[in-house]
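J.: Fold the following for me, if possible:
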Amino acid sequence: MKHHALEQLQIVAEVDQDYPRRAMSRNERLRRWAELLEQNADRRLATLHQTEYQPATERAAMRSNSSPISVAFEDPVLRAAGLENDSYGEAKRFFELTDHQLHRVICYCHFGATVSAAEAAHQIRKTLSERQRGMFIRLRVMFDR
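T.: Model (predicted):
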């Protein structure tokens, strides 16, 4: 697949930026992300350094090439559903995750410089199952945001 800047495409085609996005539920988006990671489970992906200690604005802008988030951003289905880039803040917004939940997937302090795609997928699936647990887990998630 060849990538072009929007300006380049507008020269040769009419680009409709208001094309309706496919609506996906939070769980569908998270499941899709986990499935994408599991397709190449042994792949080593970059982590983000000390996400919990960064000011919110800096944390939101954090990104790394070949991170679990960039795997999601490479997917045309997730981009069509509204994933705008591969930053920490965008992943948090798009996947509706708390800082604590995203920290478990992407932070250096848990895995070192890299994390296996399988482990990142496992952490995402744990987040999916949290929603189905009891009231205390849901309260913790609410207050963690």
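J.: Please make it C-alpha for all contacts and neighbour counts, starting now.
T.: Fine.
J.: helices and strands around the strand or helix carrying Ser129, which ones?
T.: Counting by DSSP states H and E, the element that carries Ser129 is helix 117-130. Judged by 3 or more C-alpha pairs under 8 Å, 6 or more residues apart in numbering; DSSP states H and E, helix 117-130 is in contact with helix 26-38, helix 99-106.
J.: one more, for comparison:
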Amino acid sequence: MKHEGIDQLHSVAHVASHRPREMLTRRERLERWAALLERRPNTEFAPFPEDYEAPFDARSRLRYQASPIEIAHADPLLRAQGLAGDGLGDAIAFFGLREDDALYVLDNARLDGQSLARRLRAIAAKRDRTMLAAGLVTAGVAAVPFLAFIFG
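T.: Take a look at the predicted model:
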């Protein structure tokens, strides 16, 4: 076997890198997951098993068949970005979900891919609206001393 450098291989073959170019934002990760679920419009995903009311540390290790998390974990880009596994805790950590948001998406009687995608996008948009509102409040509070200085 002859060993060649990357530059030499480019001249005889297409060399692809599987390393992501840049890290996706939280919203981009949620959008990617939603798009993956939308590609399965007729698939009914299973809800949480009955033991989902266990303490959170036990729930975070929860894995179950036919879950939407399995679809996300099967995606090479999301795995390359850092999705460690197909457990509930992995999804919460990677997608930046609050526990109640994760339950909103995953703890429902058999939803299809499009319904789950809508829920994921609503969660992404909710956080964006919250951040916008916080920015506006901060700007308003910062403007009060300035206005007092000008008009006071």
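J.: picking up where we left off before, what comes up buried for the helix holding Ser129 of the first structure?
T.: 117-125, 127-128 (16 or more other C-alpha atoms under 10 Å).
J.: Stretch 90-109 of the first structure now?
T.: Result for stretch 90-109 of the first structure [16+ other C-alpha under 10 Å]: buried residues 90-92, 94-99, 101-108.
J.: again, but for stretch 52-69 of the second structure
T.: Buried, per 16+ other C-alpha under 10 Å, within stretch 52-69 of the second structure: 59-60, 62-63, 67-69.
J.: I'd like the distance from it to the chain centre, please.
T.: 16 Å (C-alpha atoms, centre = their mean, to the nearest Å).
J.: coming back round to it: Ala46 of the first structure: which of the helices and strands packed on helix 117-130 of the first structure is closest?
T.: In terms of C-alpha to C-alpha, the element of these nearest to Ala46 of the first structure is helix 99-106, at 8.0 Å.
J.: Can you pull out the residues in contact with whichever helix or strand comes after that closest one?
T.: Per DSSP H and E, the first helix or strand lying C-terminal to helix 99-106 of the first structure is helix 108-111. By C-alpha atoms under 8 Å, 6 or more residues apart in numbering, the surrounding residues in contact with helix 108-111 of the first structure are 47-50, 104, 114.
J.: quick one: which of the buried residues of helix 117-130 of the first structure is nearest Gly82 of the first structure?
T.: For those, the nearest to Gly82 of the first structure is Ile124 (18.6 Å; C-alpha to C-alpha).
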